[in-house]
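Asks: when you get a sec, could you give me coordinates for this:
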Amino acid sequence: MTSSIYCVIIFFGTIYGGSAEADNLILDRFGRCRKIVIILAGMIGVGKTTYTYRLAEELGTQPFFEPVEENPILDKYYEDPDKYGFALQIYFLNKRFKMIKAAYHDDNNILDRSIYEDALFTYINTLKGSISEQEYDIYLELLDNMMEEIEGLPKKAPDLLIYLDGSFDHIMNNIKKRGRNYEQPNEENGLADYYQLLYKHYQNWYEDYNYSPKMRIATDDLDIANPNDWNHVYQQIQEKMRTIGLEK
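Replies: Modelled structure (predicted):
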């Protein structure tokens, strides 16, 4: 693409806090961005980090990856979501805010996940009872305050949303293969039900999403480490970008 700036934000589910008011809050604050923004959305375990790396490589941008291994709360959350649910979302919000400021300091960057995605996590935890309604309101107020501090974000919506779709079995297999012990569902931890709830909301959210042009990529039969598979994916993305006027 010509002189445009890319900030590709990976987003497992939504610019979505559970209400139209929350949606508009996030989108309005996001609406100050002068950069071209491509969001990669999709369920946890669908392969967002891998797709981020490949797309950043193709576009010549620097990816910012989520510091999962450095997160001191994430494994504790999986063990006791009621105790650590709110703390985890505040941690993610703070880290994501720092990532956004770092990403927009330079011209070209890709973010693995986004501050907008965290709102869905918070909403789902509110549905499950791991986060109270009062904590949820505090979270949204803090999100609003943080977004007011970010300069140079003029857009009210992304330029393109790329939804990475996969069957539930495919995603569960990916989670199993990457081998993070705290992510593995068993009879005691209730994670299978949690993943099912997330998956359901992803599917519904994509169908309802109308803030920007969007496209779906079916990932079940793809291995983007294979050049032929990646070329197939990238050609789809290029064609969509040409269609909506984001010329390379």
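Asks: going forward, measure contacts and count neighbours with C-alpha atoms only.
Replies: Noted.
Asks: could you point out which element follows the helix ranked longest in the chain?
Replies: In the chain, taking DSSP state H as the definition, the longest helix is helix 81-103. Sequence-wise, the next helix or strand downstream of helix 81-103 (DSSP states H and E) is strand 109-111.
Asks: residues touching the longest helix of the chain, excluding its own?
Replies: Outside of helix 81-103, the residues within contact range by C-alpha atoms under 8 Å, 6 or more residues apart in numbering are 7, 64, 73-74, 76-77, 109-111, 114-115, 118, 121-122, 125, 129-131, 135, 139, 143, 146, 150.
Asks: Y163: what's it in contact with?
Replies: Applying C-alpha under 8 Å, 6+ apart, the residues near Y163 are L40, A41, G42, Y206, K214, M215, R216, I217.
Asks: same thing with L59?
Replies: With C-alpha under 8 Å, 6+ apart as the criterion, no residue contacts L59.
Asks: check contacts around L74.
Replies: V68, L88.
Asks: at 10 Å instead, please
Replies: V68, D80, P81, Y84, G85, A87, L88, Q89, Y91, F92, Y182, E183 (C-alpha atoms under 10 Å, 6 or more residues apart in numbering).
Asks: got it, and T52?
Replies: T52 sits in contact with 8-10, 39-40, 58, 62-65, 110-113, where contact means C-alpha under 10 Å, 6+ apart.
Asks: check those residues and tell me the two furthest apart.
Replies: Longest distance between any two of the contacts of T52 is 18.2 Å, between E58 and R113; criterion C-alpha to C-alpha.
Asks: what about the two, which has more around it?
Replies: R113 (26 against 10; other C-alpha atoms under 10 Å).
Asks: touching, the more buried one and E66? I think so.
Replies: Yes. Using C-alpha atoms under 10 Å, R113 makes contact with E66 at a distance of 6.8 Å.
Asks: A strand includes I9, no?
Replies: Yes. Membership of I9 in a strand is supported by DSSP: H, G, I helix; E, B strand; the rest coil.
Asks: how many neighbours does it have?
Replies: 28.
Asks: still on that earlier bit, can you lay out the contacts of L74 as TSV showing distance to M241 and neighbour count?
Replies: As requested, the contacts of L74 are exported to TSV (distance: C-alpha to C-alpha, whole Å; neighbours: other C-alpha atoms under 10 Å):
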residue	distance to M241	neighbour count
V68	31	11
D80	42	13
P81	40	20
Y84	40	18
G85	37	24
A87	38	17
L88	35	22
Q89	33	22
Y91	34	15
F92	30	24
Y182	38	14
E183	35	20
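Asks: for those residues, which one is nearest D23?
Replies: Using C-alpha to C-alpha, those come closest to D23 at Q89, 17.1 Å.
Asks: tell me how many other residues crowd K76.
Replies: A total of 15 residues lie near K76 under the criterion other C-alpha under 10 Å.
Asks: that one contacts Y182, doesn't it?
Replies: Yes. With contact defined as C-alpha under 10 Å, K76 counts as touching Y182 (8.4 Å).
Asks: let's see this one next to it:
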Amino acid sequence: MRNVPFVAVEGPIGVGKTSLAAAIAKQFHYHLVKEIVEENPFLGKFYENMEEWSFQTEMFFLCHRYKQLEEIQHRFLQQKVPVVADYHMMKNLIFAKKTLKDHHYQKYAKIYDILIDGLPQPNIIIYLHASLDTLLARIQKRGRDFEKNIDPLYLQQLCTDYEEIFSLFEREHPHIPVLRFNGDQLDFVQRKEDLHYILERINHVIKGALS
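Replies: This next block holds a predicted model:
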């Protein structure tokens, strides 16, 4: 499975992960895996009261992403079917560490380590980032009811957390390519030339990393 492309698209809320993952799947004929968001019954309550609902919210996401990784492993990668996902499992720890109380996080981290043991990890990662203004504008444009109560300070700190975790990841895993794209400069949804540029870079890295 090592030479089968498994691409993960990551970045903070509203940066365009699902849109880019769908474009990659269409361009390269990969199987698209999308994270479950709106189906999480705790998410609306979480944005209203993070302290009360953070543990339930994060456990729901963790369990569903674990099941998706199992499916990726057994139904696709073992059959040599390339996959692109609009998330990386590391996001679980980013959000959990930010929202959970320490005693809850310690339990969560132990469960996380148990679940991901032996499961496939992406061999190419795309990291999308953008300014707070860009993220807020895109969140407002897509109009999800449960996101209307997002605190801009929470979102800004989330961007900082993503930068820190990806800088650490790149140092600890230099063999895994990480492509960074700035969402303030590139609008791959509205501008075809931007999408073409991104897809060309991805194609180049895929060929180089897995050849």
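Asks: ok, back up a step: what range does the longest helix of structure 1 cover in structure 2?
Replies: Matched against structure 2 by TM-score structural alignment, helix 81-103 of structure 1 falls on residues 50-72.
Asks: work out the gap between that stretch and the centre of the chain.
Replies: The chain centroid and the centroid of stretch 50-72 of structure 2 are separated by 13 Å under C-alpha atoms, centre = their mean, to the nearest Å.
Asks: same check, this time on stretch 126-142 of structure 1
Replies: 19 Å.
Asks: likewise for stretch 21-33 of structure 1?
Replies: 15 Å.
Asks: so where is that stretch in structure 2?
Replies: Going by TM-score structural alignment: stretch 21-33 of structure 1 matches no residues.
Asks: which residues in structure 1 form helices?
Replies: 20-30, 48-59, 74-79, 81-103, 115-128, 133-149, 168-178, 191-208, 227-243.
Asks: isn't A56 of structure 1 up against F65?
Replies: No. Here A56 of structure 1 does not reach F65: they are 11.2 Å apart, not a contact under C-alpha under 10 Å.
Asks: joint contacts of the two?
Replies: Common neighbours of A56 of structure 1 and F65 (C-alpha under 10 Å, 6+ apart) are I110, L111.
Asks: the more surrounded of those two?
Replies: Shown here are A56 of structure 1 and F65; by other C-alpha under 10 Å, A56 has more neighbours (21 against 15).
Asks: so what does that one match up with in structure 2?
Replies: By TM-score structural alignment, A56 of structure 1 lines up with A25.
Asks: quick one: L153 of structure 2 from L136 of structure 2, how far?
Replies: In this view, L153 of structure 2 and L136 of structure 2 are 11 Å apart by C-alpha to C-alpha, to the nearest Å.
Asks: look at those two and report which has more neighbours.
Replies: Ranked by neighbour count (other C-alpha under 10 Å), L153 of structure 2 and L136 place L136 first, with 19 against 10.
Asks: give the contact list for that one.
Replies: I13, G14, V15, K148, I150, D151, P152, L155, Q156 are the contacts of L136 of structure 2 under C-alpha under 10 Å, 6+ apart.
Asks: just the buried residues of those residues.
Replies: Among these, those classed as buried by 16 or more other C-alpha atoms under 10 Å are I13, G14, V15, I150, L155, Q156.
Asks: structure 1: which residue goes with the fifth one?
Replies: So the one you mean is L155 of structure 2. In structure 1, L155 of structure 2 lands on Y195 (TM-score structural alignment).
Asks: quick check, that match in contact with N125.
Replies: No. In this structure, Y195 of structure 1 is not within contact of N125 by C-alpha under 10 Å, at 11.7 Å.
Asks: ok, whatever residue of structure 2 lines up with I44 of structure 1 to T99 of structure 2 distance?
Replies: In structure 2, the residue paired with I44 of structure 1 according to TM-score structural alignment is I13. Between I13 of structure 2 and T99 of structure 2 the distance is 15 Å, computed by C-alpha to C-alpha.
Asks: residues in contact with the residue positioned nearest the centre of structure 2?
Replies: When C-alpha atoms, centre = their mean is applied to structure 2, the residue found nearest the centroid is Y87 (2.4 Å). Each residue near Y87 of structure 2 by C-alpha under 10 Å, 6+ apart is listed here: 7-11, 17-18, 21, 33-35, 65, 122, 125-127.
Asks: what lines up with it in structure 1?
Replies: In structure 1, Y87 of structure 2 lines up with R113, judged by TM-score structural alignment.
Asks: please apply the same query to D184 of structure 2.
Replies: So, by TM-score structural alignment, D184 of structure 2 is matched to D220.
Asks: count of residues packed around that match?
Replies: D220 of structure 1, neighbours per other C-alpha under 10 Å, totals 15.
Asks: same thing with L142 of structure 1?
Replies: Neighbour tally, L142 of structure 1, other C-alpha under 10 Å: 15.
Asks: and it, how far from D118 of structure 1?
Replies: Taking C-alpha to C-alpha, one finds L142 of structure 1 at 12 Å from D118 of structure 1.
Asks: also N24 of structure 1?
Replies: 15 Å.
Asks: the more surrounded of the two?
Replies: Between N24 of structure 1 and D118, D118 has the larger neighbour count (other C-alpha under 10 Å), namely 25 against 17.
Asks: that one reaches F11, doesn't it?
Replies: Yes. Using C-alpha under 10 Å, D118 of structure 1 is in contact with F11, at 8.3 Å.
Asks: identify the residues contacting the aligned residue in structure 2 for I162 of structure 1.
Replies: Matched to structure 2 by TM-score structural alignment, I162 of structure 1 sits across from I126. The neighbours of I126 of structure 2, taking C-alpha under 10 Å, 6+ apart as the test, are 7-11, 17, 20-21, 86-88, 177-181, 198, 202.
Asks: same thing but at 7 Å, please
Replies: A8, V9, E10, V178, L179, R180 (C-alpha atoms under 7 Å, 6 or more residues apart in numbering).
Asks: likewise for I171 of structure 1?
Replies: G45, V46.
Asks: just give me the match in structure 2 for it.
Replies: Counting by TM-score structural alignment, the partner of I171 of structure 1 is L135.
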